[in-house]
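In: Structure, please.
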Amino acid sequence: MLNIFKQWYTRKFSDPNAITLLMLTIGLAAALYFFGTYIIPVMVALIIAYLLDWPVSKLMQFGTSRVVSSSIVMLLFSGLVVSIVVGIMPVLWQQLSNFVQDVPSMLEKGRVYLLALPKDYPELVNPDQVKVIMSNVEGHIVTIGQTVLSTSLNSLKDLVAWLVYLILVPLLVFFMLKDKQVLVAGFEQFIPNERKLISQVWQEMNQQIMNYIRGKIFEILIVGSTTFITFTILDLRYAALLGTLVGFSVLIPFVGAALVTIPVALVALFQFGVGSEFWYVIIAYGVIQALDGNLLVPILFSEAVDLHPVYIIVAVLFFGGLWGFWGVFFAIPLASLVRALLNAWSLSSHEKAASA
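Out: Predicted structure coming up:
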């Protein structure tokens, strides 16, 4: 057994480049695991700077300096974010408030519907089952209310921290864009010279990550806006709120669409009942999801790495459990990174064996 492990270790890690890649991977993973919650603003700033580096590079091709290009891009990006917050957030907040106010009437309609089930379907439902269902629903509502209240109190405590982030993150993004070469050169000083595999993994992942992030942002905007317009035409309540939920549901492959189906169906059911309008909403929602999965995703992610659905779901669960929203958002690129690391080590061992 010891000889088998020794042979495996010699085959995989006899190359100094493989050792460098392994140590860098372990170091970054340990830093994110132990200090991830403390450096969230830095990670968010790094992600934003990575996305904005492309327009900065394009502006520099017209002869502008990096400082000027970074300033222009930051001003445009900040203006876009402020416009979205000012234009959309009040509408979402108003619809969320209306939804909370309508919850008691929805629950009353649901109670009346449940009480009518034993009369309409006596062979399938009895009054005792309805009582059990109603008691369970009431218990869940109380639990949800307590959770929302505690979350609101915690949010008040974190308000100062969020205000600090709103100041620090834009500053970090600007300096990361402006001083990119200096920061990269400083980071490279800590990496050994044997970095062939690191460069190989970075070249493999760089374009894929950029394509994924850009494609996912476009997918959120297209799916969310299309859903909002469709629900508005169908006169469904909370169209903006539901459109936002449907748009962000694409962040969770396979599971997100199924989860968002529940609030969409419930709102349509309580508003229209089981009638033609209800089925129009459900059919329209199903068409949007079908077009997203079979048309939009292949177009936007044509250059993305093809991963098995099992690997994607495991990656969403694992990285989402570690880092929440950002873990879910980057689950597929992180899974692709893991595969690229494994491929790099395998290639290194094959080249070592061939040279021997």
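
In: make it CA atoms for all contacts and neighbour counts henceforth
Out: Fine.

In: measure residue 321 to residue 33 for me?
Out: 11 Å (CA to CA, to the nearest Å).

In: what's the answer for residue 272, then?
Out: Distance from residue 272 to residue 33, counting by CA to CA: 48 Å.

In: now swap in residue 132 and tell me
Out: Distance from residue 132 to residue 33, counting by CA to CA: 43 Å.

In: Just the buried residues of stretch 334-353, please?
Out: Neighbour counts over stretch 334-353 (16 or more other CA atoms under 10 Å) mark 334-337, 340-341, 344-346, 348-349, 352 as buried.

In: I'd like the structure of this one too, to check against the first:
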Amino acid sequence: MSAGPPEAEDMGASPTRIESTRLRFEAARALVWASVIGLVVLAIYISQSLLVIFGALVFGAMIDGGARLLGRVLKIGRSWRVAIVLLLTVAFFIWLVIFAGAQLAEEAAEFPQIVTKQAGELLALLRQHGIAVNTSDLQSMAGNLMSGVGSVTRAIGGLFGGLTTLLLIVIIGIYLAFDPRAYERGVAWMVPEDYRPAFFDTLSHQAYTMRRLLAGRLLGMVIEGVFTWAMLAIYGVPMAVLLGLLTGLLVFIPNVGAIISGVLMVLVGFSGGTEMGLYTIFVYLLVQNFDGYVIIPMIAKKTVDLAPALVLSAQLVFGVLFGILGLALADPLLAMIKVGLERRAARIDQHDAMEAEAG
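Out: A predicted model of the protein is given here:
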């Protein structure tokens, strides 16, 4: 007896079903690779937004670190401590506007003229010694240099007015600082349940490292800025306040920031004569040696140990891709990646040790 029409036997079969097990495996693997490539392309497409979010995490970590520091002397709620840190920050910028805003704006306006003048004198000196340098090339280099610090000088002259990216970083960072646990739980909810303990463990170590790294960075910024201002002011170097603030701010960008601040300091110094220029070189070397042999080793003992070549490479890559923001955040981002990889390696070693004991 016939079991029915042939069409009925194939009713459950899908026209897109791959019968071969090998082909199904290869198709699944191709889908995985396509998904990975798609995610990479998406990450590149929204990279600026992701970098702003990471910048907000860095800012939130600064506020969180200040609130924890206050918690050692003030036994009040966390929200109150965060509010105090924010009020102190706002008070600092108000003071800067009232007492130093006009002077800094005037000095910042004169700064490009001094740099351009000194670049022209350097060009003439090179030509006198038989070194041919194209004027357009030098202007291009000077333009690139000024564009690299343009965001910083505009931030000082205008006190961060009109910078939408910075405003977004501050607003998001404040939300994160007030209630970080809520956002941690929200992200953890998207992580598979079996991986949540590892997620919280990694996040805890990354947050701890971030706070230590930024605390050391802020300490270095204050010390270098104040020391540079004092040394330049004693000798009467023009724009000592501006150069001190620039040096302090650019310390946030390791290695590259020191080079930029040093070049600017020396250019301004030589505008007052050879002796003043040589003195600014001495100040720059003194500040950088103090930072390199005293401050950085102290910070490195309490934070991650990042190889200088690796940090510099990351700064160059992120600087090319994302500009001044990528340059500033390259170091914290690299530190977070390293901590994540270290925690993963530690869990693998712990799992292998448990299996060895069980066996």
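
In: got CSV for the buried residues of stretch 334-353 of structure 1, with secondary structure and distance to residue 116 of structure 1 too?
Out: Formatted as CSV, those follow (DSSP: H, G, I helix; E, B strand; the rest coil; distance: CA to CA, whole Å):
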residue, secondary structure, distance to residue 116 of structure 1
334, helix, 50
335, helix, 49
336, helix, 52
337, helix, 54
340, helix, 58
341, helix, 59
344, helix, 63
345, helix, 64
346, helix, 64
348, helix, 69
349, helix, 69
352, helix, 74
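
In: With distance to residue 20 of structure 1 added, can I get those residues in a markdown table?
Out: Shown next, in a markdown table, are the buried residues of stretch 334-353 of structure 1 (distance: CA to CA, whole Å):
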| residue | distance to residue 20 of structure 1 |
| --- | --- |
| 334 | 19 |
| 335 | 20 |
| 336 | 20 |
| 337 | 16 |
| 340 | 15 |
| 341 | 12 |
| 344 | 12 |
| 345 | 11 |
| 346 | 15 |
| 348 | 12 |
| 349 | 14 |
| 352 | 16 |
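
In: out of these, who's nearest residue 314 of structure 1?
Out: Closest approach between those and residue 314 of structure 1, by CA to CA: residue 335, at 9.0 Å.

In: ranges for the helices of the stretch 101-250 of structure 1?
Out: Taking DSSP state H, counting those that start in this stretch as the criterion, the stretch 101-250 of structure 1 contains helices spanning 127-157, 159-178, 180-188, 196-233, 239-249.

In: With structure 2 overlaid, how far apart is the third one on average?
Out: Relative to structure 2, and after both are superposed, helix 180-188 of structure 1 has an average distance of 2.9 Å to its aligned residues, where the measure is mean CA distance after the TM-score superposition for structure 1.

In: can you give me the angle that helix makes with helix 159-178?
Out: Going by axes from the mean of the first three to the mean of the last three CA atoms, to 10 degrees, helix 180-188 of structure 1 is angled at 100 degrees with respect to helix 159-178.

In: Deepest-packed of the helices of the stretch 101-250 of structure 1, please.
Out: Of these, the one with the most neighbours on average (mean count of other CA atoms under 10 Å) is helix 239-249, at a mean of 23.

In: Packing partners of that helix?
Out: helix 66-120, helix 196-233, helix 255-272 (3 or more CA pairs under 8 Å, 6 or more residues apart in numbering; DSSP states H and E).

In: quick one, it and helix 66-120 angle?
Out: Using the same axes, to 10 degrees: helix 239-249 of structure 1 against helix 66-120 is 110 degrees.

In: What distance do you get for residue 321 of structure 2 to residue 102 of structure 2?
Out: 34 Å.

In: can you check residue 7 of structure 2 too?
Out: Counting by CA to CA - residue 7 of structure 2 and residue 102 of structure 2 are separated by 87 Å.
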